[in-house]
Every structure is written in structure tokens, then in C-alpha cells.
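Q: Predicted structure and sequence below. I'll ask about it afterward.
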Amino acid sequence: MAIQIGDTLPHFTATQQDGSSFDSHIVHNKPVVIYFYPKDFTPGCTTQACSFRDAYQDFQDLGAEVIGVSGDSANSHQNFQKKYKLPFILLSDDERKLRQLFGVPTALFGLLPGRVTYVFNASGKCIYIFDNLSAKNHITKALAVLKKSI
């Protein structure tokens, strides 16, 4: 069942870009932006990741953490993070468990993993969902929603 506005951030674990284990409890009591994207190093995903990177301090100033999720391996994420100097967490979802947990739809008739951004407030409630395959606007919309919620 897909996460809806008002739902609580589900508890989950996943592998981070450095191979260590991530537990969603570490973002408990702080706003968090979790964005799902199709694939490391593709043009749209690189643009999106670099846009989150460029606005990362704005998210941090609001007390928020940014987490990117795709089906790529931790090793791919590590290379992606190093090449583009990404300061935020990237999670490997190679078995698509997180996509299923969040209810992220596929795009283009099921051919591509979807691109969806979820914004959760400090209470862990989902306050915004942006589902759009285009990499544009995910960052500006997430920031605007966080600014309004604080």
C-alpha cells in the first residue's frame, strides 16, 4: 500500500553507499526528504542529485536530512557520490523492498523505476509527495513545503 499524506514514516533498514547499514530511526524527530530515482549516472538523475547537493545547506538549515534511494548497488552509489560530491545519504534498494514499502510506482508502462519525492516533518508524518518522472521541481517543491511546515 502506497504512503499517503498524513502517514507515518515507516521503519526500514537498507545499505548505505559506504556499505554500512542505515536504520530509519536515525532520522526520527527531524524532517526528512526521501527521494526515489531511477539510476545513478543517468542525465536526469545526475541533475536531480546535483540539485539536491546544491540546495543541501538550505535543507540542513531547516533541520532536514536528504536521502536518495535507487536500485543501484552500494558501490555504484559510492562512485556516484564521490564523482558529484553528494553530501547526503544514498541507499541501495537492489531488491526494490523500499520501493514496495513506499508504494513508488513505475513509469513509462512499467519500464522505468519511478521518480518520487516524499517529505516528512519532524513528527514523522508525510506532508508532501511529488511524483514526476522529470527531475525538475523536486528540490524547489520539497524546500517550499519544509519552509511552510516549520
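A: Arrived safely. Please read these numbers as outputs of a predicted model, since none were measured by experiment.

Q: Every contact and neighbour count from this point should use C-alpha atoms.
A: Will do.

Q: Strands of the chain, start to end?
A: Ranges of strands in the chain, per DSSP state E, are 13-16, 21-23, 32-36, 65-70, 89-92, 106-107, 112-113, 116-120, 126-131.

Q: With mean neighbour count and distance to Ser149 as added columns, please give those strands in CSV.
A: Shown next, in CSV, are the strands of the chain (neighbours: other C-alpha atoms under 10 Å; distance: least, C-alpha to C-alpha, whole Å):
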stretch, mean neighbour count, distance to Ser149
strand 13-16, 19, 26
strand 21-23, 14, 24
strand 32-36, 25, 12
strand 65-70, 22, 15
strand 89-92, 26, 23
strand 106-107, 15, 29
strand 112-113, 17, 29
strand 116-120, 25, 10
strand 126-131, 18, 8
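
Q: quick one: the helices in this structure?
A: Remark: helices assigned in the chain by DSSP state H are 43-61, 74-84, 97-102, 138-149.

Q: Check it against this one:
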Amino acid sequence: MSLEVGKPAPDFEAKDQDGNLIKLSDFKGKKVVLYFYPKDNTPGCTTQACNLRDNYEALQKAGYVILGISSDSEKSHKKFIEKQSLPFPLIADEDLKVHEAYGTWVEKSMYGRQYMGTARTTFIIDEAGMLSEIIQKVNTKDHTNQILK
């Protein structure tokens, strides 16, 4: 991964579940949790999203804006948000531009089969748009504590 703590977070533009254009630069002055996850409505991703949902108030109190992002479509994100009552936007990165900018579209392997997929990674971005932390070993059940520690 070429991104480093203390360096600027790559700016991006992509649509959320409602088709609204989200730009990282719109959040200057706020702390952002940008979390990349593999797929809507899968066990680990649901656990992670629900952990953030259940602790959303604490994250907001700490000054964080939460943005989830995967290669799923806006429609898939909308269903996931409705099913899990998620209070934060999910960004659709179907063309993988944001994944590529953050180095999260990687070769993976399952049962000896190689394939491309999302590396579950969370980027904490400070008020100035700089990377303040990169969490590569995400604990889906306790992700909020990894962020707030």
C-alpha cells in the first residue's frame, strides 16, 4: 500500500446509495472514517457495518463522519442500508477508481483460487485531509474501538 500516515488522503468523487455525489474534499474540517469493505449483506461486512451503526453516537461525539465504500452498486447499498438501518452513507465504487486510489483493490486467494477483491481497510482522515491512521487488520466485531482507541 503506497498511502502513509501523515500524507494527504486521495480526494475522490463517487455516488452514494441515493445517487448523491460525495467528495472527500467536502468533509474538510471534519474527521472522516473511510472504511472499505468487500460486499453488502455478507456476514463479516454486516457485522462491521452494524458495529459502526450501534456505536454511531459515540463516533459522532468523537467528531467522526462515517463513509463506507465497496464496489457494490447504489441499489445494493440502498438495500443494505434499509435492511440494517445504517445511519451513514455507503459509496458505490463500481468503476474501482476510489479503490485504486487507496490501494484496496488487491489480489486475494480463497481455496487456492486467485481473484481480485477489496482489502478490508479503514482510513482515518483528519480535519486537514491528512491520513492519521490506516487500519489494515480490521476487527469486524469491535471496529469502533479500533477507531476510538
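A: Sure thing, it's come through. These figures come from a predicted structure and were not determined experimentally.

Q: Next, the TM-score between them, please.
A: Once superposed, chain against chain, the TM-score is 0.89 (TM-score structural alignment, normalised by the length of the second structure); 144 aligned residues with a C-alpha RMSD of 1.7 Å.

Q: how about the strands of the first structure in JSON lines, adding distance to Phe59 of the first structure?
A: Below are the strands of the first structure laid out as JSON lines (distance: least, C-alpha to C-alpha, whole Å):
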{"stretch": "strand 13-16", "distance to Phe59 of the first structure": "20"}
{"stretch": "strand 21-23", "distance to Phe59 of the first structure": "20"}
{"stretch": "strand 32-36", "distance to Phe59 of the first structure": "9"}
{"stretch": "strand 65-70", "distance to Phe59 of the first structure": "7"}
{"stretch": "strand 89-92", "distance to Phe59 of the first structure": "13"}
{"stretch": "strand 106-107", "distance to Phe59 of the first structure": "27"}
{"stretch": "strand 112-113", "distance to Phe59 of the first structure": "25"}
{"stretch": "strand 116-120", "distance to Phe59 of the first structure": "11"}
{"stretch": "strand 126-131", "distance to Phe59 of the first structure": "15"}
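
Q: spatially speaking, which residue is in the middle of the second structure?
A: Centroid-nearest residue in the second structure: Tyr35, 1.9 Å away (criterion: C-alpha atoms, centre = their mean).

Q: got the contact list for the closest residue to Thr15 of the first structure other than its chain neighbours?
A: Once flanking residues are discounted, Thr15 of the first structure sits nearest to Ser21: 4.8 Å by C-alpha to C-alpha, 6 or more residues apart in numbering. By C-alpha atoms under 8 Å, 6 or more residues apart in numbering, Ser21 of the first structure lies in contact with 13-15.

Q: In the second structure, point me to whatever sits opposite Ser21 of the first structure in the alignment.
A: With TM-score structural alignment as the criterion, the equivalent of Ser21 of the first structure in the second structure is Leu21.
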